[in-house]
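*Asks:* Okay, sequence plus prediction incoming.
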Amino acid sequence: MVEKAEFSSSLYHPKHWPMWFAVLLMRITQFLPLSWQMALGKGIGRLVMKFAGRRTHTARRNLALCFPQMSPQAREQLLVRNFEETGKALFDTINAWWWSDTKVQQHMSITGQEYVQQTLDAGHGVILFAVHCLPLEMGARIFGQFQPGVGVYRPHNNPVMEYLQVKGRLRSNKGLVPKRDLRQMVRCLRNPDVIWYTADQDFGRSSAVFIPFFAVPDAATITGATTLAKLGKAKVLPFFVERTAGDKGYQIEIMPPLAQFPGEDEVADAVRGNHIIEDLINRNPAQYMWLHRRFKTRPNPTDKSLYQ
């Protein structure tokens, strides 16, 4: 488990100077009023939508696949809003990594934390069953104000970004575990402790079952929540974070532990998990990460891509 951000003098190599300059600009923007940050993020998102053609196509296609009942005009409006919210997410991350605890507490609300404490007091680990909402970084920082946990993450390929994300996330977490280190996750849950877990992305064929997700009948879905809950003797608690109306701050909700989870059938558990994910996304679909190619893995390798 990663418990400290390791700094190396090699990070000062000239090839990393552009990245450090970008970091300096980001650090400066943390002092802007939140309303100014969100207005700037909205504009950045629109620029990204205009110039990132591949990502725009992916998001547009995801919306069409998931919401075929929605009119094309309504989906296009949702697409624009989603890119605006994606631009704002840049500042969510900046705030999560560099705001003081006092400033975080001035812009947050949280409900359901008693379910976490009750579960831990009963001797069970807690799996926070989250989705990739755009303000998820801030969600973890807010959660850490009352109960620091263990984050599951993907190490970054860029060494400067790896240092920054570890340092930023450890402001609210006890440690970070690479997403493929199942043994360490189980050890943390048996401690007992809290970990974040997401099952709403496409992680490939090897660990997937093909089950419905919104209107797509055969979306590749991992069954890791069942495995973790069984091995870690843990309870699964749905977790949701969003920006409040008018972008005034952030709010998270933690829901009661899922009853009779895990069950006897991991596929049935995964179907249940997807229903929960859909419900969470539907709370604020504009603030979900639609830019990910959620349906890139098809049931058969010869199947036509849904993104063509």
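*Replies:* Sure, I can see it. Being a predicted model, the structure only gives us computed values, none of them experimental.
*Asks:* make it CA atoms for all contacts and neighbour counts henceforth
*Replies:* Noted.
*Asks:* Buried residues in stretch 242-255, which are they?
*Replies:* 242, 243, 249, 250, 251, 252, 253, 254, 255 (16 or more other Cα atoms under 10 Å).
*Asks:* Next: stretch 63-74.
*Replies:* Neighbour-count burial for stretch 63-74, with 16+ other Cα under 10 Å as criterion, is recorded at 63, 64, 65.
*Asks:* what does that stretch rub up against?
*Replies:* Contacts of stretch 63-74 from elsewhere in the structure, counted by Cα atoms under 8 Å, 6 or more residues apart in numbering, are 75, 79, 213, 214, 215, 216, 290.
*Asks:* Kindly report the same for stretch 270-278.
*Replies:* For stretch 270-278, contacts defined as Cα under 8 Å, 6+ apart pick out 130-131, 199-200, 211-214, 221-223, 225-226, 238.
*Asks:* Show me what counts as buried in that stretch.
*Replies:* Using 16+ other Cα under 10 Å as the test for burial, stretch 270-278 gives 270, 271, 273, 274, 276, 277, 278.
*Asks:* Same check on stretch 138-148?
*Replies:* Using 16+ other Cα under 10 Å as the burial criterion, the residues of stretch 138-148 that qualify are 138, 139, 140, 141, 142, 143, 144, 147, 148.
*Asks:* Is residue 307 part of a helix or strand, or is it coil?
*Replies:* With DSSP: H, G, I helix; E, B strand; the rest coil as the basis, residue 307 sits in coil.
*Asks:* Check it against this one:
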Amino acid sequence: MRKLPVFNYSFLSPRFWLIWIGIGTLYILVLLPYPVIHYLGTRIGRITKYFMTNRMRIIRRNLELCFPNLPSQEQKNLFNKNCESIGMGVFETGMAWFWSEHRIKRWFKINGLDSITKARKKNQGILLIGMHFFTLELGARILGMLNPGIGVYRPNNNPLLNWLQTKGRLRSNKTMLDRTNIKGMIKALQHGEIVWYAPDHDYGYKNSVFTPLFAVSNAASTIGTYILTKIAKPAIVPFVARRLPNVLGYELLILPNQQNEIPLDTNINMIKHINKVIEQVILLAPDQYMWLHRRFKTRPPGESPLY
């Protein structure tokens, strides 16, 4: 098992000073009242479209691929709101890492917690199906405050950022597992733990099947969910932390347990169902989803690239 990162005095060297300045600035900014944070975050997000040009092309392409029948003006509106969420995502990461429990609870309302409570009463492992929303870090923090669990993550290539994100996530959770550590996830689930897992990205050909996602008929989708479910037999609980309109804060929305609804006869049928769940969750807050990733970069043999 990969060891969790620990603080290294080399992080104080000059090559990391810009990161420390950025983190220090973020820490100070998230001390501001939430309405001010919201104002700054959305305005900064609007500016990103003029600098992150490659990512802007990816966002537009993903929206075209997933919602081809959405009128052009609605696609444009969704694109603009998504840009605002990019700016908010930076602040929301800082809020997740630096806010006190009292302040987070003040700005969150929670719906559907009984889905977790019922599974916990059965001493059953719970596979929390999360998606890559800009509110991802906040969602992990509030869930950990309610029911501490185990996060699944991809270590950051920058050692300081890797330490910071791990330290932030462990403020309210037990430990972290590398996303490649399937055996560790299975063991945790079999011991009744809560494991946060995100199956919504394109992880390449290996251990993936091609199944529909929105209007894309062949989306490379990880079979990790199938392996974990088949062996550990956990409750399958999707969730999303979404930002509410009118600066009202956030809602942690926990959906019903999917365990009895998921077909396990083949991995393709199971992942088709999971992708439908992913669609359902994304549509709860499509403007807050990370459309800036090349979700459909892996194509079946012979198919042309989509980007």
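*Replies:* Received the coordinates, thanks. Quick caveat, the model's predicted, so the values are computed rather than measured.
*Asks:* And residue 93 of the second structure, what's its match in the first structure?
*Replies:* Using TM-score structural alignment as the criterion, residue 93 of the second structure maps onto residue 93 of the first structure.
*Asks:* surely its match meets residue 138?
*Replies:* Yes: counting by Cα atoms under 8 Å, residue 138 is a contact partner of residue 93 of the first structure at 6.5 Å.
*Asks:* all strands of the stretch 201-308 of the first structure, in order?
*Replies:* In the stretch 201-308 of the first structure, strands defined by DSSP state E, counting those that start in this stretch lie at 208-213, 216-222, 234-243, 250-254, listed in chain order.
*Asks:* ok, now how distant is residue 261 of the second structure from residue 288 of the second structure?
*Replies:* From residue 261 of the second structure over to residue 288 of the second structure the distance is 27 Å, taken as Cα to Cα, to the nearest Å.
*Asks:* out of the two, which sits in the busier spot?
*Replies:* Neighbour comparison, residue 261 of the second structure and residue 288: the larger count goes to residue 288, with 26 against 10 (by other Cα atoms under 10 Å).
*Asks:* For that one, give me its contacts.
*Replies:* By Cα under 8 Å, 6+ apart, the contact list for residue 288 of the second structure reads 81, 82, 85, 133, 134, 135, 242, 243.
*Asks:* From residue 95 of the second structure, how far off is the last one?
*Replies:* Distance of residue 243 of the second structure to residue 95 of the second structure, computed by Cα to Cα: 13 Å.
*Asks:* The closest residue to residue 101 of the second structure other than its chain neighbours sits in which helix or strand?
*Replies:* Using Cα to Cα, 6 or more residues apart in numbering and skipping the chain neighbours, the partner closest in space to residue 101 of the second structure is residue 145 (7.5 Å). Assigned by DSSP states H and E, residue 145 of the second structure belongs to helix 136-146.
*Asks:* Off-centre distance for that helix?
*Replies:* 11 Å (Cα atoms, centre = their mean, to the nearest Å).
*Asks:* what does stretch 95-114 of the first structure give?
*Replies:* Its chain's C-alpha centre and that of stretch 95-114 of the first structure lie 17 Å apart, by Cα atoms, centre = their mean.
*Asks:* Same question for stretch 121-132 of the second structure.
*Replies:* Distance of stretch 121-132 of the second structure from its chain centroid, counting by Cα atoms, centre = their mean, is 15 Å.
*Asks:* just stretch 201-212 of the first structure next, same as before
*Replies:* Centre to centre, stretch against its chain (Cα atoms, centre = their mean), the figure for stretch 201-212 of the first structure is 18 Å.
*Asks:* Please apply the same query to stretch 44-58 of the first structure.
*Replies:* Counting by Cα atoms, centre = their mean, stretch 44-58 of the first structure is centred 20 Å from the centre of its parent chain.
*Asks:* thinking again about what came up before, of all the buried residues of stretch 242-255 of the first structure, which two lie farthest apart?
*Replies:* When Cα to Cα is used, the two most widely separated members of these are 249 and 255, lying 20.2 Å apart.
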